[in-house]
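J.: next comes the sequence, and after it the predicted model I'd like to discuss.
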Amino acid sequence: MTISIWRYSHLVLALSSGLFLILASVTGIVLAFEPMQTATNGYNPVPLNEVRLSETIAALQQEYDEVLSFKVDQDDYILANVVTKEGDNKALYVHPKTAKVLGVPEPQHPIFSFTTNLHRSLFLKSVGRFFVGLVSFLLCLIAVTGLLLIIKRQGGLLKFFNKVQPDYFELRYHVVLGRWFLLPIILIAATGVYLSAEKFSLLPSTRVTHKIMEPEDHVDENIQASDLAIFKEITMDQVRLVTFPFSPFPEDYFELALQNRELYVHQYTGAILSEQPYPFTYLASRLSLTLHTGQGSVLWSLILLLASSSILFFIYSGFVMWRKRVKNSVGKSKFSEDESSHILLYGSETGNTNGFVLALQKGLIKAGKRVFVAPLNSYTTYKKATDIFILTSTYGEGEAPTNANKFLDKLETVVQPNQLNYSVIGFGSLSYPLYCQFAIDVAQNLRKQDNFKETLPLVKINNQAKETFLDWIEKYNQRTGERLRVEAYLPKSNFLKPKKFEVIFKTEVNVDQTFLLQLKPRKKIKFQSGDLLAYRPKEDQAPRLYSIAKYNGTLLLSIKIHEHGICSRYFSTLETGNKITANIQKNTHFHFPKKATSVTCIANGTGLAPFLGLIAENKKRIPLDLFWGGRTKASYQIYEPFLSTHLESKQLQQVHLAYSQEGTKQYIQQLLELHSKEIAEKLHNGGAIMICGSLAMHKQVLEVLDQATLTYINQPLRIFEEKGQILSDCY
């Protein structure tokens, strides 16, 4: 419930202040350039911590007829108000040691002047300042709620910078950029609120009140200010403002504004007549102004520029996310829960799962079913229901989405009047260690309940892959005799446009009924090893996916002929020169890890295919080993020519083979156990592991790797999974 409140608060605050935030962000971007421009003037030739105040005073008094005051600004420029020997009153930027003129202050550029007034008050004076302060406060709340949502999404504060689950562009980078810019945005907003509160006198006074000691009556008026001990002790980096005595009479004195206090100093004796520290509110006000404007720091100005720009992206991406949620929102069902024969319950934190829920709902209605749709938390008794479908994602650390977090408790207490045939579909990402964990929990609990009968085993859908969903629909139709058709209602997939490919090479079918097929695109297209070829045997059937090796600009596939496989048998009949039409699906989470210190590739059977191309991408020749499991040595022969080339080029360091039906009769997980210490140390040193093959193999390999990391480096495998060092593409 709490996370739901934060989410809706985040949305409402953003919607209510969006227009003002756009204006504030655009003007903030413009104003971020002003401190950068000022810093390029170069009026700070020496470090001020190397210059004594006495040196600067002596140089000024020697160079000019009279010195009224000077200040040190945020860029460490010294701006002096002086009377020249010609009698002219001037403001000049001067050298801290010689007092020579370095430049003269320029008036604020009209663009910056206009933008400053717009940014501060919208040209509405006090009313405008109030609105700007209010929007700053709302922005602060938006950023804080956003921060809490990211912490929850990532599974806790300690996992804040762990890999972000792949998703559509706007959602993914809303999180990615949020992790980097929410803290600067909170600082911008909080300092904006503070400065606004100060303008409306809502904070304690920052004024410093002095009580001046009586000066000595008899003093030597020939002593020069530059000879006073106190000015020799103070370096110029401590100084903000020095105001010179109005007259040579002893009752007039120097006024010094330092970084943390103010001093009144006798002009002949150097005695401190008054010393007052600045109150906290004054120091906070100065710090807020610096943090809010970036004055004196090119680096912080650049951060403010990027943070202001990111706000515009957050507004855009947040709007896209909101529209998707609205578009995918599940409306009121035509039939009530007691009238319906088919119940569709869903759990989703971001609304992505809802697209599949809507597609299934429309497909069932098209098939003539009475359908009731509701969140999992609305679970109750269903008088006439015969079938129940549960579609759910997992949130955080294997937890239920907000609208499903009460379901398991209700499942224990609600007794169904009739037997229900159930199916559970889980949505998640293999990049996360607790892949589809909540869906697993739901399926396990349903098996324990009376009056529930499983129609199909739990299916897990990786990265919203609609092909897996369509494959489940086909299996459901085969099991039940239904004729559900849902493809027309599904969300748009991430396919590229259909392309034509020509067969340029095909091996003979080996003893394992496996062969290699090489395809050349008829037109130039972009793809990488690890992407997927999607071939649809018929228009109304789900496409079959094949992992791609990019080899000399062509697609290389490894295909096993299945007894009842439509696509695999069709591909086995193709000859050189034949053409097919297929799609390429991007699979970015299984591309070559360019920042890894080493790569360990693990595959069984046809899962070796993408590695034939991925190894070729090892241009830097970092340590790369391959572990492969097959039935016999003959199984390996179709891959050997390709891998031999990689071994000769040093792009592949070693090949480790496990044969389950020959020699020592090893499975790949047993082979990995022999090298577990080496693999664990590579992971610890920043290496990556890529796994491709069957899901059964994937599970067993992860168990071996987890044991290895616990044994040799005292860390669970999930630590490396969360860092994105374990890449999987299994089926």
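T.: Received the coordinates, thanks.
J.: from here on, contacts and neighbour counts on C-alpha atoms
T.: Fine.
J.: tally of neighbours for the residue nearest to Arg485 when sequence neighbours are not counted?
T.: In space, and not counting its chain neighbours, Arg485 is closest to Gly363: 5.5 Å by C-alpha to C-alpha, 6 or more residues apart in numbering. Residues lying near Gly363 (other C-alpha atoms under 10 Å) number 19.
J.: second one coming, line it up with the first:
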Amino acid sequence: MWRKLHSLPGLLTAVFLIVLAVTGTILSISPALERSGAIVPAVGEVTVAQLAERVTAHYPGTEQIKRLPSGGVVVYYMNDGNPGADRVNPITGQGIAPYQPSAFFRWIKDLHRAFLMDNGGRLIAGVSAFLMVLMCISGAFMLSRRAGGWGALLRPFKGAGDHRIHSELARFAVIGLLLSALTGSYMSAVRFGLLPQVVGSEPDFPAEVSGGTPAVIGSLKALKNTDLSNLHDLVFPYPNDPQDVFSLSTRQGAGFIDQSTGEMLQYEATPVNSQLYDWMMRLHTGEGLWWLGLILGATALTVPVLSISGTRIWWKRRRATGRVLDNADIATADTIILVGTENNTTWGFARDLHEQMAAAGRRVLSVDMNQLADTYPQATTLLVLTSTYGDGGAPTSANKFMEKLHHFHAPNGLQFAVLGFGDKQFASFCKFAIQVDKGLAFIGLERLAAVGFVDRKSTEQFTEWGNRIAVVTGVPLALSHNPVPTTRFELALVDRADFGVAVQAPTSILRFGPASGKKILWGLFRKKANQLPGFDAGDLIGILPPGGKAPRYYSLASSNEDGLLEICVRKQPDGLCSGFLHNLTPGDRIQGFIQHNPNFRPAAGHHPTILIGAGAGIGPLTGFIRKNNAKHPMYLYWGGRNPQSDFLYEPELSRYLEDSRLSGLNTAFSRAPESAYVQDKISEDASNVCHMIETGAQILVCGGRDMASSVKQVINEILLPLNLDVDTLERDGRYLEDVY
């Protein structure tokens, strides 16, 4: 419900909302500009009587004195029969500059209020504002769901692309946009009679006045009792007419003043609904609240970006629904592939699986999970590929699946396997896939294999899952779908440092520079070959070795600012890509592409950073230390095999300790006399680790899955006295993993 309430109004009013937002941002500058040129006395410093006396001394033909919402004062006067208007200094009454409202801002205001039309334009603006109210409310609920609860809205968001941009901007802007939309809706509803009309506070003209000799304006009692801060305007009586009166309008009300006695006549207090409307106007425009106007203007600037990113998200979601791949129908298919996706990515993996199953002679039907039929009479294999949405929810193309599952009649012998897609940085990683796996088992289906997981669209993990399915089904599968654009650049090996041969763990630090002699196409631009693409330590380079079907990803230990691309690679037994890289000699070339990994980065700020790794996992951690030029507290816990054979980056780490980019180094070597692992060193240093976490430290772990699992167990033990656990730190963005 929330999604429809959010997306449909946005699609219907996107153009109007962008116009309202851009014009609103421009108008938000006006109050601040007016305030910057205004002289505003403190409350109680100047009375209206003093102001009038000072102004008339310099402007004998004064007809009206008006206090602008910005606090500035304007005098309207006649001089030799010619009207004029000046800004004045309320302290001295002297003129500052001629007053002329900006024609540009007036035109922008007309565009903002009514799209340069009359009532029809005002109606469109009002409806758009009301729909924005609905979008803000529904968007807030969706943000809460995505973040994992209302309390999590203050924590760092994870993810990337349009969803990340949309969520971050919405979180920043939602309160300001809601305030603008609510006040705009209110004023529009009043104008069109949907709410009570504002009743004016103008009193009737007095039936009797004294008609005596006009007193000195500075002595008039009613004016002396009125502070300048409350003034709206003061209209002077017609010259030489003792029966005319002053007309005074303030925040509290309006009345007439006898120019002889100074007494207030026919006073009328401002009605409550008029005061409310005035406040709504001030909150909407920022007039009189210039700082609020700038804040609302800044939030309005997000609307064009939110409109574009929201439209892109909607389009991807729409493309993700109603998809069907088939070489069979419901009645004849022996293999069913069900796909749950939010933005269409999972369908790419499903297509690869479908085509290879069909090529092996299977009769395959692939559909959205929401298109689950009541039964598949001939089916023997059911494969489910699904992502997870938000805090463990179903993606768009699977949001009706669990309900449909209650009516599903499985044929005898139907076996199933589930593969989940997600990002391990999210606490609810593949939660929906796990629910689907349990749901299928609950209705009596037999598992082909335990539920599998693909982290951040990993081709390698998809391939591994396919190999397991091939074994249990007897269908030859070589899954290799790569959803990452493979626009590649060419690199040449500059130098290498080799370690670990003596302990049967050959590991190399490889440094590449841009290949020379030709131009390479990167994205939409042609760059010279002596340039590197943009990347940071912690990002990934994808390399497809000769004869390989799927790229292998390696974490980067450098940034493009270093002028080199550096990776740390351990040679795996029968490893096609690692073997290829280990056989390179200086001058040899490779091709690769960058996959950015913004969810694995040290947080900004002065809190300590705890880096934990083993083996080649030290690569990106060293890159983080290298960039720590601000010398924030940074501690490294790392494990190898033998300090004489595979102490990776030892000279660099020593330099970083000396120049304070690295605050502390704690190493463990499993084949040294001490025979310790990195988790042992963390446990030995538990009190320091606990203190750093208690003071806001962030933990980044890089290396093998077994090591990461052992580290997580030790950290959980350390956190017990703090009533914390790793899951909580992960939700707060304070525990990040890059494991393989």
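T.: Arrived safely. Every value quoted in this text rests on a predicted model; they were computed, and no experiment measured them.
J.: care to give me the TM-score?
T.: Once the chains are laid over each other, their TM-score by TM-score structural alignment, normalised by the length of structure 1 reads 0.88; 719 aligned residues with a C-alpha RMSD of 3.4 Å.
J.: circling back to that earlier point, the residue nearest to Arg485 of structure 1 contacts Arg483, doesn't it?
T.: No. Using C-alpha atoms under 8 Å as the test, Gly363 of structure 1 is too far from Arg483 to be in contact (9.1 Å).
J.: tell me the mean distance between the helix or strand hosting the residue nearest to Arg485 of structure 1 and structure 2 once they are aligned.
T.: For Gly363 of structure 1, the element it lies in under DSSP states H and E is helix 354-366. Helix 354-366 of structure 1, aligned to structure 2 and superposed, deviates on average by 3.9 Å (mean C-alpha distance after the TM-score superposition for structure 1).
J.: any idea how far that helix is from the chain center?
T.: 31 Å (C-alpha atoms, centre = their mean, to the nearest Å).
J.: same deal with stretch 624-644 of structure 2?
T.: Worked out by C-alpha atoms, centre = their mean, stretch 624-644 of structure 2 lies 30 Å from the chain centre.
J.: same thing with stretch 419-436 of structure 1?
T.: Relative to its chain's centre, stretch 419-436 of structure 1 lies at 24 Å (C-alpha atoms, centre = their mean).
J.: list the buried ones in that stretch?
T.: For stretch 419-436 of structure 1, burial by neighbour count (16 or more other C-alpha atoms under 10 Å) applies to 420-436.
J.: tell me the counterpart of Gly120 of structure 2 in structure 1.
T.: Mapped onto structure 1 by TM-score structural alignment, Gly120 of structure 2 lines up with Val127.
J.: burial of that match, as a residue count?
T.: With other C-alpha under 10 Å as criterion, Val127 of structure 1 counts 11.
J.: mind reading off the mean deviation between whatever helix or strand it lives in and structure 2?
T.: For Val127 of structure 1, the host element (DSSP H and E) is helix 125-154. Mean deviation of helix 125-154 of structure 1 relative to structure 2 after superposition (mean C-alpha distance after the TM-score superposition for structure 1): 2.4 Å.
J.: packing partners of that helix?
T.: Under the contact definition 3 or more C-alpha pairs under 8 Å, 6 or more residues apart in numbering; DSSP states H and E, helix 125-154 of structure 1 sits against helix 2-39, helix 110-121, helix 169-199.
J.: what does Gly563 of structure 2 align to in structure 1?
T.: Under the alignment (TM-score structural alignment), Gly563 of structure 2 pairs with Gly553 of structure 1.
J.: go on, Asp574 of structure 2?
T.: Per TM-score structural alignment, Asp574 of structure 2 is aligned with His564.
J.: tell me the spacing between that match and Tyr570 of structure 1.
T.: Per C-alpha to C-alpha, to the nearest Å, His564 of structure 1 is found 11 Å from Tyr570 of structure 1.
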